[in-house]
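Visitor: compute the structure for the input listed below.
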Amino acid sequence: MAAVLRNTEARRAAGAVLSMLGVALGYWAGGRLGLLAQVVVGGVHVTPLWPPTGVAVAGLLLFGLRVWPGIAAGALLVIAGFGPLNLYSVAIAAGNTLAPVAAVLILARVGFRVELDRLRDGVALVFLGALASTLISASVACLVLLADGALPDGQFWPVWSAWWTGDAMGVLVVTPLLLAAHAARLPREVPPHRWAEAALLLASTAAVAMLATRSSLSLLFLVLPLVMWAALRFQLAGAAPCALVVSVVAVPAAVDRAGPFEGHGLLATMVVLQALNGAAALTGLLLAAVTTERDNTLRTIEQACQDLAEVVHRLAPSEATQLWLPPETEGRQTD
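Guide: Next up, the predicted model:
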């Protein structure tokens, strides 16, 4: 018995270590991707979309709070790419770790479910997991930079707002995608037209997003119907990839000041970009949650009707048969 317990504990410890390593690697990889499109605000390099925060929140939701050291390690790895680590680097990494931990703790308090199959789950992820908890990472980072002298006077709030929106967009765009990927199961039989519809949807989203973000006309709103289509037809599994495609296409266009972002200052460009990313992510996430909740309710009602019919049949078979006969059949029997 003792040997069995030791083996079980060893497997749990190995699983925890592997989960931490996976989260650390995902955080680092997300950071490398996020740094491909960065802007300079007040002499500080920030990204309009910071995927590691979304990776961290998803990792904690899926594997539990025990993987928080992986987030800290990943944050230190990303910061180490800018230069030698010091006390200020550790403080920023601590803030980047504390924010997703706080997000998961708050979400747990409100009964959040990772399936995102209720409207309340979508609202909680948006306002508590993304917008509220990332106040911590942005505030800690900017205060540390201010103490280090790396943040010029008068630039605190511009840098803070850019840092906060980047972290929040990371949660809104990346976390739902990872949660949907974790829950995805390939159905045994999928009609070919469903695969064709999904492929056409992704391709159309990419094409329309490219057109909207590179055209001089104000066409950014054109991406929203496609995100809505994805949410209605495929729920979270369709809405999350489409929202990610919109962000991936829009961020480089904003950094290059192309299309509708041309001729605007940095602040105006970031406002327009985050409005687009936020609208796409919010529309897809909330509409997918509402659609899933509706479908689950319908299935529950159907199951309840079937159970009730079985109970009636057991109690009074003849009455149950008479009850469920179509009107025309009942009339013929009477005759």
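Visitor: drop to CA atoms for contacts and neighbour counts, all remaining ones
Guide: Noted.
Visitor: got the contact list for the closest residue to Ala91 other than its chain neighbours?
Guide: Closest residue in space to Ala91, ignoring its immediate chain neighbours: Val144 at 7.1 Å, by CA to CA, 6 or more residues apart in numbering. Val144 sits next to Tyr88, Ala91, Ile92 when contact means CA atoms under 8 Å, 6 or more residues apart in numbering.
Visitor: mind running it again at 10 Å?
Guide: Contacts for Val144 (CA atoms under 10 Å, 6 or more residues apart in numbering) come out as Leu87, Tyr88, Ser89, Val90, Ala91, Ile92, Gly95, Ala138, Ala150, Leu151.
Visitor: nearest to Phe112, out of these: which one, please.
Guide: Gly95 (23.0 Å; CA to CA).
Visitor: does that closest one touch Asp167 like I think?
Guide: No: between Gly95 and Asp167 there is no contact under CA atoms under 10 Å: 11.7 Å.
Visitor: which among the contacts of Val144 end up buried?
Guide: Buried residues within the contacts of Val144, counting neighbours by 16 or more other CA atoms under 10 Å: Ser89, Val90, Ala91, Ile92, Gly95, Ala138, Leu151.
Visitor: now distance to Arg299 and secondary structure too, for those, in JSON lines please.
Guide: Below are the buried ones among the contacts of Val144 laid out as JSON lines (distance: CA to CA, whole Å; DSSP: H, G, I helix; E, B strand; the rest coil):
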{"residue": "Ser89", "distance to Arg299": "51", "secondary structure": "helix"}
{"residue": "Val90", "distance to Arg299": "50", "secondary structure": "helix"}
{"residue": "Ala91", "distance to Arg299": "49", "secondary structure": "helix"}
{"residue": "Ile92", "distance to Arg299": "47", "secondary structure": "helix"}
{"residue": "Gly95", "distance to Arg299": "43", "secondary structure": "helix"}
{"residue": "Ala138", "distance to Arg299": "43", "secondary structure": "helix"}
{"residue": "Leu151", "distance to Arg299": "55", "secondary structure": "coil"}
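Visitor: for comparison, sequence B:
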Amino acid sequence: MGADLVLAASIVLTAHIGISIHQVSHLGSLVWAPTGISLAALTLWGTRLWPGVALGVVITVLTFGFSLPVALIVAGCNTLEAFLGALLLRRLGFRPAMGRVYDVVILLGVAIVTTLFATMLVTETLVAIGVIEPETAPTFRAIVSWGHLSAILLVSPVMFTHVARKQLRDLERPNSLEPIAMCICIAATIVVVFGGWLPDWLPGSNTPYYVLPVLLWTAVRFGPRYASLASLVTCGMALLYASLERGPFMTLTDLQSFIWLSSITTLTIAALAFDRLCAVRRRSAILHSALDAIVTTDEAGRLVELNPAAEQLFGLHEPDVLGKDLAPFVIPPGEDERHRSLRAYLHENDETIIGKRLRAQAMRSNGTQFPAEIAITRLVDQGEVLVVGFVRDRTPEVLAERALLRAQDDLERKVDERTALLVATNRELEDSETLMREAEELAQLGSFELDLRSRVAKFSYELYRILGRDPRAPQLTFQEAMELVEPGDRGRVRAVADHAVKQRSELGLQIRVMRADRSLRTLQVQGRVLVDDEGRPTRIVGCAQDVTDRVRAEEWSKRFFDLVESSEDAIIGFTLAGTIESWNAAAAKLFGLSASAAIGAPSTILVPENQARVLEDTIRRVAGGQRIAHHELVHRRQDGTEFDAWVTTSAIIDPEGHVVGISEVLRDLTPMKRVEQELRTSLREKDALLREVHHRVKNNLQVISSLLRLQVAAQPNEASKQSLLDSQSRIQSMALVHELLYQSKDFAHLEIG
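Guide: Have a look, this model is predicted:
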């Protein structure tokens, strides 16, 4: 708010000053300063100050005796003019320092466009409301336009350059006596020219343009800030003298033309001088900050300029060699061709050295030589041909090249070594891969990787072989991999995998898979879940081993164990040293000794002391590969009772044919012995009874034979006698057969005569 009020006050004050000095209409002066102040203020401090512009113009117009509507119309047009001008200047890259001709041209162009637009708008509006007569409108428009343009060219540059003075301070000369002399000359010139003190014999003594040399001097020597100030003072004094009806201005047009030409010329020359001064300063800064030596000579080879890097490189002091032939100072002796005149050398070798890089030996002031890289260019400065050489010390580069060559040799040697090592490593890697594949094949172990993001399963070669699939086939998806699992195991696989992923833990399970040939294989799967840096699971990696044979062996082992455990015979396993290592339930029942107590005990606890040597000898012979026939051996129970046992001792042989243990099958003969004894007793009794029967049969047959003999003697008839004799013979035959049968030990076979 404070800035708006200050701006409004400035507009009111400068408007009244302008009207008081030179009023050309009721609403303007020859230089309408508020326009220049408004444009500069909105450009420098932002368009947000437009209320201050509007307020100042409204107050100014009201103080001139116009109505409020007229004041608002004029204020709106002037504010719009300043607002649009500020926007255009900012958009077009205008710099307030006005150190470029571009800035002067942009300011002039924006001033013309915005002024013509605003004056046309305000004129037409005032004509429409009857404030201005239509026939006076062109004159009013011209007067207002000239006043606004003059203010922008005189007042705005002063504000721009003084606000941006920090950018101009280093390039101006405010601390010398020259500014004082300039001020005196400007004042004297204004008094002489505008006061009519020029002598009549001087050509154009009635022209105001004799002040231009002083303005141009200010522009060239002091830059845009002082040039704009000098132009404002000069044109202001011209207005003052014109208002007093003095000076060389015959008409108002002469005064306006002078203001325009002097201000534009002064600002343009100041921008050119400032730009050239900046270029000189940049060139000087480049020369002094350049790392390479820069040597400038004329065509004759005489030194014109050395930069600090050249002084340091050659060990020379510029004042000592300035204007002298440079060749003896920088070219080593003995190189006659290079000692010739630089003019002749350049003339003869113009196409070979100008604009190209040369490599040669150079010399310092102390006589030491060094390798240098030289680039030579030729330029014309104010009609004088100059030769500029850029010299760079190549000593670090040469040393670096030598070091690089050594490094290259070392690198090539190391590359050869590493190549040989790499070849050997690749060979070892191939061998390792081959061994790994063979090991996996022997162990029937394959690896896998499940990508949880892409849902792709990767299998190793051996796992493909276990599954009966082609390793060159496309990778399987997770769903395709699950289809290889036996349907009854799929739910369990998903549950275990989901639990492992959720807990970020390891997993292990046994599954059945269907091979391509429709055969079932049992796999033991072990794996773990891998996570990324944020702890999110990304993959499941692990291995799968074909345990089909082991599972079958375990099943057969379990069946064999059940068979052994359910056997009624005692089955005992011994080590080759005779230590008990297996003990079935029948053995525990037979000996009254539990398996935990028996296993690990010596075999001699199973027999009486007098039979221990027999058992040890049997075990030793079987371990040595001998076959032992079934035999009986007395054994002893835990309670000390002895019993006869039918023993079968055999060797336990591994797949390689080695004896790894002894097995013994025992059957208690006590019940059998008891039955055998009973049978023997029964047989003895039956034998005695049979002998008695045989004896009685024999006696009976003898009695019958005797009776028949008596009957033969009593028979008178020969036929009857013969019949009785035949019967007697038959009876005797039967007695003989019975005797043979009685005396025979084998009733199944009987030999007769």
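Visitor: list residues touching both of Gly95 and Asp167 of structure 1?
Guide: Common contact partners of Gly95 of structure 1 and Asp167 (CA under 10 Å, 6+ apart): Thr134, Leu135, Ser137, Ala138.
Visitor: ok, and the most crowded of the residues you listed?
Guide: In terms of neighbours by other CA atoms under 10 Å, the shared contacts of Gly95 and Asp167 of structure 1 top out with Thr134 at 29 neighbours.
Visitor: quick check: chain neighbours aside, which residue is closest to the aligned residue in structure 2 for that one?
Guide: Per TM-score structural alignment, the equivalent position to Thr134 of structure 1 in structure 2 is Thr115. Spatial nearest neighbour of Thr115 of structure 2, chain neighbours left out: Ser145 (5.9 Å); criterion: CA to CA, 6+ apart.
Visitor: what helix or strand is the one you found on?
Guide: Per DSSP states H and E: Ser145 of structure 2 is located in helix 137-163.
Visitor: next helix or strand past that helix?
Guide: helix 165-168.
Visitor: and that following helix, how far out from the chain's middle?
Guide: Put simply, helix 165-168 of structure 2 sits 49 Å off its chain's centre (CA atoms, centre = their mean, to the nearest Å).
Visitor: and what of stretch 688-700 of structure 2?
Guide: Taking CA atoms, centre = their mean, one finds stretch 688-700 of structure 2 lying 117 Å from the centre of the chain it belongs to.
Visitor: what range does it cover in structure 1?
Guide: The aligned range for stretch 688-700 of structure 2 is empty, by TM-score structural alignment.
Visitor: before we move on, what about stretch 597-610 of structure 2?
Guide: Against structure 1, stretch 597-610 of structure 2 falls on no residues (TM-score structural alignment).
Visitor: now the end-to-end length of that stretch.
Guide: In stretch 597-610 of structure 2, first residue to last residue: 23 Å (CA to CA, to the nearest Å).
Visitor: the stretch 1-150 of structure 2: strands as residue ranges?
Guide: All strands of the stretch 1-150 of structure 2, identified by DSSP state E, counting those that start in this stretch, fall at 23-25, 28-29.
Visitor: just to revisit the earlier point, after superposition, how close is the helix holding Ser145 of structure 2 to structure 1?
Guide: Comparison of helix 137-163 of structure 2 with structure 1 after fitting gives an average deviation of 0.8 Å (mean CA distance after the TM-score superposition for structure 1).
Visitor: against which helices or strands is that helix packed?
Guide: strand 23-25, strand 28-29, helix 33-45, helix 101-129, helix 165-168, helix 212-243, helix 252-289 (3 or more CA pairs under 10 Å, 6 or more residues apart in numbering; DSSP states H and E).
Visitor: in a markdown table: those, plus distance to Lys414 of structure 2.
Guide: Output for those, formatted as a markdown table (distance: least, CA to CA, whole Å):
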| stretch | distance to Lys414 of structure 2 |
| --- | --- |
| strand 23-25 | 94 |
| strand 28-29 | 89 |
| helix 33-45 | 67 |
| helix 101-129 | 62 |
| helix 165-168 | 59 |
| helix 212-243 | 66 |
| helix 252-289 | 42 |
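Visitor: let me know which of those is tucked in deepest.
Guide: The highest average neighbour count among those, using mean count of other CA atoms under 10 Å, belongs to helix 33-45 at a mean of 25.
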